[in-house]
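S.K.: just to be clear, the model below is a prediction. Sequence and coordinates:
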Amino acid sequence: MKQLMLYGLVCGLLLGCAGNRARTLDPAVQAAQEKAAAEKAVLEKKIETNMAIDPNFIPFQKLSPKLDDIGKGQLLRLLPRLKASKAIVVRGYCYRGDIGNAKAASQARAVEVKDFMTKAGIPENHITVRFDTGRKLHGVQLHYK
């Protein structure tokens, strides 16, 4: 009889705790979680769009040498293929008609992608960095074998 009462007491406590959790969810926390989920969905859609256009071209903002979250996501999806490659050419693009020091910007973009790949486990001696300032592109093109 004691075991049955103890079992009932434990079940009642567990049900009470579970019910309190559902009711105590702060609306601000719930709104923040929904906003984060929506932002993640938008980011995933942008990555998918870039992958559909050209999976090996990582676009950059015109005036930025920094890799954004979209580019990072694109590179993360390419990592299995890149890790299996024996040679990778990372060509940074920055059009000299748009930027004063296009050479430095295109090199910085290529190095940014190279650094990301080496941190992800790709041997540095498999990666060659190049740059181009003659085309009206702002990004990094990957060629791998």
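M.R.: In hand now; what should we look at?
S.K.: C-alpha from now on. contacts and neighbour counts both.
M.R.: Will do.
S.K.: got the contact list for the most centrally placed residue in the chain?
M.R.: By CA atoms, centre = their mean, the chain has its centre lying nearest to residue 73, at 2.7 Å. By CA atoms under 8 Å, 6 or more residues apart in numbering, residue 73 lies in contact with residue 47.
S.K.: do the same with the one 10 residues further on
M.R.: Under the criterion of CA under 8 Å, 6+ apart, the contact partners of residue 83 comprise 121, 122.
S.K.: rerun at 10 Å
M.R.: 117, 118, 120, 121, 122, 123, 126, 144 (CA atoms under 10 Å, 6 or more residues apart in numbering).
S.K.: ok, and here's another one to check against it:
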Amino acid sequence: MTIGQLCCVKKRILSMKYSGLLLSASVLLAVGVMSGCATDQAAQVENASATSWVKQPVSVTIALGKPYTLQFDKMAAKLTPQQEEILTSLALQMKDAKSIILRGYCNKRDIGNAKDSALARAVNVQKFLVSQGIADQKMSLRYNTDDAEHAVELELGN
């Protein structure tokens, strides 16, 4: 072998050592990152499962004269547990109101008996509020079938 060939071989060996070192460092970095992600994810799952049974309180307020809207599915008139929770959080505020307007919405382009559906939604909200101790006499029911909504709007009057 000539000196030129030996230099070439030496460069290749150094290059391979450098590549191997770089590859090893890359693998170690990837393993470290992956194990860190797994640990964090496990901790997040553990923390979530430890507190998943704790319900966060719902805090909703309605300004006088400003409506609050409960959305419904197109074919639904029954209150969901989430809607009942919202109404429960509003009960104290509604007890203090002098009047409450419950306006049921149902789009007449979506449902044939839109008036009945809109009123059924408002009546279900009214029944739930009465069960929460709100006087039936202060509530009035209305309906709207022209707007493209499926909801009940609550408006407090002073």
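M.R.: Alright, I've got the coordinates. Being a predicted model, the structure only gives us computed values, none of them experimental.
S.K.: can you pull the buried residues of the lengthiest helix in the first structure?
M.R.: When the first structure is parsed with DSSP state H, its longest helix is helix 27-53. Neighbour-count burial for helix 27-53 of the first structure, counted by 16 or more other CA atoms under 10 Å, picks out 44, 46, 47, 48, 50, 51.
S.K.: so where is stretch 110-122 of the first structure in the second structure?
M.R.: Using TM-score structural alignment, the residues of the second structure aligned to stretch 110-122 of the first structure are 122-134.
S.K.: chain center to the matching stretch, what's the gap?
M.R.: From the chain centre to the centre of stretch 122-134 of the second structure is a distance of 25 Å (CA atoms, centre = their mean, to the nearest Å).
S.K.: which other residues reach that stretch?
M.R.: Defining contact as CA under 10 Å, 6+ apart, one finds that stretch 122-134 of the second structure is touched by 70, 77-79, 83-84, 87-88, 90-97, 100-105, 116-117, 119-120, 135-137, 139-143, 151-154.
S.K.: mind listing what's buried in the strand or helix carrying residue 116 of the second structure?
M.R.: Per DSSP states H and E: residue 116 of the second structure is located in helix 114-131. Across helix 114-131 of the second structure, burial judged by 16+ other CA under 10 Å covers 114-126, 128-129.
S.K.: could you do stretch 77-96 of the first structure as well?
M.R.: 79, 82-83, 87-96.
S.K.: all strands for the second structure, in order.
M.R.: Assigned by DSSP state E, the second structure shows strands spanning 68-71, 99-106, 139-144, 150-157.
S.K.: residue 19 of the first structure: which of the contacts of residue 83 of the first structure is nearest?
M.R.: Closest approach to residue 19 of the first structure among the contacts of residue 83 of the first structure (CA to CA): residue 120, at 43.3 Å.
S.K.: that older thread, residue in the second structure paired with the residue nearest to the centre of the first structure?
M.R.: Using TM-score structural alignment as the criterion, residue 73 of the first structure maps onto residue 85 of the second structure.
S.K.: can you put the strands of the second structure in TSV and add distance to residue 32 of the second structure?
M.R.: Below are those laid out as TSV (distance: least, CA to CA, whole Å):
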stretch	distance to residue 32 of the second structure
strand 68-71	47
strand 99-106	56
strand 139-144	60
strand 150-157	52
